[in-house]
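**Student:** 3D, please:
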Amino acid sequence: MQVVFTDGSPASVAELDEALQDALDGGEPLLPLDPRHPQVESLREAMAPGEPIEPDTAVIIPTSGSTGEAKGVLLSASALLASARATHARLGGPGRWLLATPANYVGGLQVLTRARLAGVDPVTLDIADGFDPDAFTAATRQLRDAPGPYADGPYYTALVPTQLARLLAAGPEAVEAAAAYDAIVLGGARLDDELSRRAADAGVRAVSSYGMSETASGCVYDGIPLEGVSVRLGDRDRIELAGPMLSHGYRLRPDLTSGAFTADGWLRTSDVGALYDDGTLAVLGRLDDMLNTGGVKVPAAGVEAALTAHPQVRAACVVALPDAEWGERIAAVIVPEPAATDADDPAGSGAEGQRSEALEEELRALVRDRLGRAAVPKLVRQLPELPLIGPGKVDRAAVRAVFDD
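**Tutor:** A predicted model of the protein is given here:
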């Protein structure tokens, strides 16, 4: 097993890219890790690098979800390549790719796979110290100006919604850079309607993707399954997926494998969905994020969508807290848009607190109008950013801890 550490810098990504190509060509399987991850050593140990590797494995994607349990998703070269081919087929054919997300996660890793499948070198945005819109703009120019195949496009990149929001707020040059792409694939978190509208108004083609490590990245784009992907709803409207890009199990965990993958080749996800007559899939939220307050079931994603529809809210996360009377209380953490400074407001006047209370009342009214009284958060907290557990993935356990005091 090749264990490759990448911190998002171009040099470390180049090393990972080389190891990935070797793995795709039938060489030693790859285990990508971020040395900055707080559990990097425990993740590495859990993947047991010295033990024999499961057959037909090219890449092992380690995950440590909200439960904290380390799992290794096994992906074959054929699964990774099937995903890359289906992506190109949906977006408009092979082209140039900018890597702007961590390559140790499947979304970033697949950007490298797609670039190699297209026969071009990927351009890597240095994200070792975080995402910077100015650096993204410069990397976009590099992507477009480089000699070689697909000089006239198409141009692609993959981002998480937070990155897109920062680009749209960064000024005309960053917006122009984002609009230069034939498609920006959004993954890692839900693309809310307001951000999607803002992107469209700016001339940015944002493609919402749904998928996971077990599907070798996104396999449903804008609600429509990629070529070769099948979708059905199981018990409790659980989303189930099948297709050539599916993982063949979990590293050294046959128990988890048999629980998630059916004998006839379907993956049971942890997500709840709805399927419409035209084949479009709507992802409503996770099974464990369906809230039950006073006997009424409320989708956390629906409440979050209502909160982020307010122009003063940049992001939101909704969780359930135990409650003796209601069974569960709905609680929300929001990230407000930066407020304009009021030069006439004297220090200590309390105006900021009044604005905060007014915003929270507006949000409660907005949720009530859209989803009914049961869905209204009983507690609201404001944070400068949502805690994350991966690229764009909110750490809901950390959000719940906000309300411990």
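**Student:** please count neighbours and contacts with C-alpha atoms only from this point.
**Tutor:** Will do.
**Student:** just the helices in the stretch 1-150 of the chain please.
**Tutor:** Counting by DSSP state H, counting those that start in this stretch, the stretch 1-150 of the chain has helices at residues 10-24, 40-46, 77-91, 106-118, 133-145.
**Student:** to clarify, my last question referred to the stretch 301-405 of the chain.
**Tutor:** With DSSP H, counting those that start in this stretch as the criterion, the stretch 301-405 of the chain has helices at 351-371, 396-401.
**Student:** out of those helices, flag the one nearest residue 216.
**Tutor:** Ranking the helices of the stretch 301-405 of the chain by proximity to residue 216 (CA to CA) places helix 396-401 first, at 23.7 Å.
**Student:** which residues sit against that closest one?
**Tutor:** Here helix 396-401 makes contact (CA atoms under 8 Å, 6 or more residues apart in numbering) with 66, 317, 319, 320, 321, 333, 386, 387.
**Student:** which among the helices of the stretch 301-405 of the chain is found nearest to residue 36?
**Tutor:** Closest approach to residue 36 among the helices of the stretch 301-405 of the chain (CA to CA): helix 396-401, 18.8 Å.
**Student:** report the buried residues of that closest one.
**Tutor:** The neighbour-count check on helix 396-401 (16 or more other CA atoms under 10 Å) flags 396, 399, 400 as buried.
**Student:** kindly report the same for stretch 287-307.
**Tutor:** Neighbour-count burial for stretch 287-307 flags 287, 289-293, 298-307 (criterion: 16+ other CA under 10 Å).
**Student:** against residue 136, how distant is residue 15?
**Tutor:** Distance of residue 15 to residue 136, given as CA to CA, to the nearest Å: 21 Å.
**Student:** whoops, residue 301 was the one
**Tutor:** Separation of residue 301 from residue 136 (CA to CA): 29 Å.
**Student:** winner for burial among the helices of the stretch 1-150 of the chain?
**Tutor:** Of the helices of the stretch 1-150 of the chain, the one with the most neighbours on average (mean count of other CA atoms under 10 Å) is helix 106-118, at a mean of 24.
**Student:** same for it, what does it pack against?
**Tutor:** helix 10-24, helix 77-91, strand 96-99, strand 155-159, strand 217-221 (3 or more CA pairs under 8 Å, 6 or more residues apart in numbering; DSSP states H and E).
**Student:** format these as a markdown table; extra columns: distance to residue 127.
**Tutor:** Formatted as a markdown table, the helices and strands packed on helix 106-118 follow (distance: least, CA to CA, whole Å):
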| stretch | distance to residue 127 |
| --- | --- |
| helix 10-24 | 9 |
| helix 77-91 | 23 |
| strand 96-99 | 10 |
| strand 155-159 | 12 |
| strand 217-221 | 20 |
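**Student:** I have a second one here; can you model it like the first so I can compare?
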Amino acid sequence: MARLIALEVSADPRAAGAVRDRWEAGDAILPLDPTAPRTELDALLSALRPDRIATLDDPAGRSLPAPLPTADGTALVVATSGSTGTPKGVELTDAALAASTSGSLARLRCQDGEIWRVPLPLHHVAGLTALRRGWALGTDPDAVAPGDLDALLAPGADRVAVVPTQLHRWLDRDAAAGPRRVLLGGAAASTELLARAAAAGIEVTTSYGMTETCGGCVYDGRALDGVEVEVAEDGRIRVRGAVRFAGYRGDPAASAAVLDDEGWFTSGDLGRLEADGRLTVLGRIDDVVISGGENVPLSVVVTALRSHPDVADAAAIGRPDPEWGEVVHAVVVPRDGAHPPTLAALRAHVRGRHPAAFAPRAVTVVDALPRDAMGKATRAALRAALGEPG
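**Tutor:** Below you'll find the model as predicted:
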């Protein structure tokens, strides 16, 4: 059996080397965010029960009590968000990560010797898979702190993996700087952002995936080689192929709920397959508001809000309503703080594109959206910012 090592990783330059050393030693890694609250880390360790915990300053670490067994071939266990309950550990094998790496490099037409810059957190699967792409090309990836814009835009890298928030800030700072080839994921990208990048001569490939698929497994709407994607009758996106996870650590019931006997993983995302076979992602199934009996995907509302000329960024949540059941509440960042868009203007803009139920019934103007390290404005963070319980 393999050993699972809980390893605290950060923006420290030693982190990438520590990860590689563990893998070369045959260990599996449970990456930890050292900036997370101690109570969160303790809950994660209690739920996932690794063999040891180590840090960059203490690579030997110490043993932990009553570890769960770890199957041979396991390379990575990534904790899902514990904001709605006990965290789950997504088990990824070395074979799955290798399939993800080879499929990504082939689709992107990468060349040996190219250098990947990695300004993504290494406790997320996206940061770790970006490291593996660099190593597969025979180079040392350039891992930098996610918030260090100067390091992101410095010369010396050929490719970079970023989230939309980072690309926004990059283009606002200096569109002529930075690598010219970008893998964009972690959250939905607006058409405006993609157009700005294209105008700056930046080649952007959008990716869709999740921890359970070793991160991005669909590029620009098309599945990587060796990956199958379909949309179930209830609208959920399903994925099958070598990149799929093995199961949730120590939780066979949770694994069985999303993995079937034919190898399909049923995600919590809604999607649509277009006539040309491309996948359009409509958002999380739990981010659908039912207003007046109509299903309203909040991601569609957000896309419409962001297309308003006076909106720099936007999010949306559902709120209870005695008449409609639920209504849409918009949260917007205005382009001009002195002249934010009115609720009436936003409603008219959305109604010009979608049914009336999609139009927000309330709006809150903020200076910036609360986003996590992967650029996502989570529902809990939005509610907290509005002074509501999560």
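**Student:** TM-score for this pair?
**Tutor:** Between these two chains, after superposing, the TM-score reads 0.89 (TM-score structural alignment, normalised by the length of the second structure); 365 aligned residues with a CA RMSD of 1.8 Å.
**Student:** picking up where we left off before, minimum distance to residue 281 of the first structure: which of the helices of the stretch 1-150 of the first structure has it?
**Tutor:** helix 77-91 (16.1 Å).
**Student:** who does that closest one touch, helix- and strand-wise?
**Tutor:** The contact analysis (3+ CA pairs under 8 Å, 6+ apart) places helix 77-91 of the first structure against helix 106-118, strand 217-221.
**Student:** of all the helices of the stretch 301-405 of the first structure, which lies closest to residue 24 of the first structure?
**Tutor:** Once the helices of the stretch 301-405 of the first structure are compared by CA to CA, helix 396-401 is nearest, at 34.6 Å.
**Student:** which residues touch the alignment partner in the first structure of residue 162 of the second structure?
**Tutor:** When the first structure is aligned by TM-score structural alignment, residue 162 of the second structure is paired with residue 159. By CA under 8 Å, 6+ apart, the contact set of residue 159 of the first structure is 100, 101, 184, 185, 186, 187.
**Student:** what lines up with the fourth one in the second structure?
**Tutor:** Taking TM-score structural alignment as the alignment basis, one finds that residue 185 of the first structure is matched in the second structure by residue 183.
**Student:** the contacts of helix 396-401 of the first structure in strands, which ones?
**Tutor:** Within the contacts of helix 396-401 of the first structure, residues falling in strands by DSSP state E are 317, 319, 320, 321, 333.
**Student:** neighbour count and distance to residue 112 of the first structure added to these, as TSV?
**Tutor:** Formatted as TSV, these follow (neighbours: other CA atoms under 10 Å; distance: CA to CA, whole Å):
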residue	neighbour count	distance to residue 112 of the first structure
317	23	31
319	24	35
320	21	38
321	17	41
333	25	35
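**Student:** now render those residues as JSON lines, adding distance to residue 272 of the first structure.
**Tutor:** Formatted as JSON lines, those follow (distance: CA to CA, whole Å):
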{"residue": "317", "distance to residue 272 of the first structure": "17"}
{"residue": "319", "distance to residue 272 of the first structure": "16"}
{"residue": "320", "distance to residue 272 of the first structure": "17"}
{"residue": "321", "distance to residue 272 of the first structure": "20"}
{"residue": "333", "distance to residue 272 of the first structure": "22"}
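**Student:** show me what residue 387 of the first structure lines up with in the second structure.
**Tutor:** Under the pairing rule here (TM-score structural alignment), the equivalent of residue 387 of the first structure within the second structure is residue 370.
**Student:** my bad, should have said residue 10 of the first structure
**Tutor:** Counting by TM-score structural alignment, the partner of residue 10 of the first structure is residue 13.
**Student:** count the neighbours of the closest residue to that match other than its chain neighbours for me.
**Tutor:** Of all residues beyond its chain neighbours, the one nearest residue 13 of the second structure is residue 143 (6.9 Å), with distances taken as CA to CA, 6 or more residues apart in numbering. As a burial measure, residue 143 of the second structure scores 27 neighbours (other CA atoms under 10 Å).
**Student:** do the same with residue 236 of the first structure
**Tutor:** 10.
**Student:** isn't it up against residue 272?
**Tutor:** Yes. Taking contacts as CA atoms under 8 Å, residue 236 of the first structure lies within contact range of residue 272: 7.4 Å.
**Student:** got the contact list for the counterpart of residue 87 of the second structure in the first structure?
**Tutor:** When the first structure is aligned by TM-score structural alignment, residue 87 of the second structure is paired with residue 70. Taking CA under 8 Å, 6+ apart, we find residue 70 of the first structure in contact with 43, 46, 62, 63, 64.
**Student:** aligned partner of residue 203 of the second structure in the first structure?
**Tutor:** Per TM-score structural alignment, residue 203 of the second structure is aligned with residue 205.
**Student:** skipping its backbone neighbours, what lies nearest its match in space?
**Tutor:** Distances taken as CA to CA, 6+ apart place residue 183 nearest to residue 205 of the first structure, at 5.1 Å, with adjacent residues excluded.
**Student:** got it, and residue 232 of the second structure?
**Tutor:** Residue 232 of the second structure's closest residue in space is residue 238 (CA to CA, 6+ apart), at 6.8 Å.
**Student:** the first structure: which residue goes with the one you found?
**Tutor:** In the first structure, residue 238 of the second structure lines up with residue 240, judged by TM-score structural alignment.
**Student:** same check, this time on residue 347 of the second structure
**Tutor:** For residue 347 of the second structure, the aligned position in the first structure is residue 364, judged by TM-score structural alignment.
**Student:** which residues are in contact with the nearest residue to its match once chain neighbours are set aside?
**Tutor:** Nearest residue to residue 364 of the first structure, sequence neighbours excluded (CA to CA, 6+ apart): residue 376, at 5.6 Å. Residues in contact with residue 376 of the first structure (CA under 8 Å, 6+ apart) are 303, 330, 364, 365, 367, 368.
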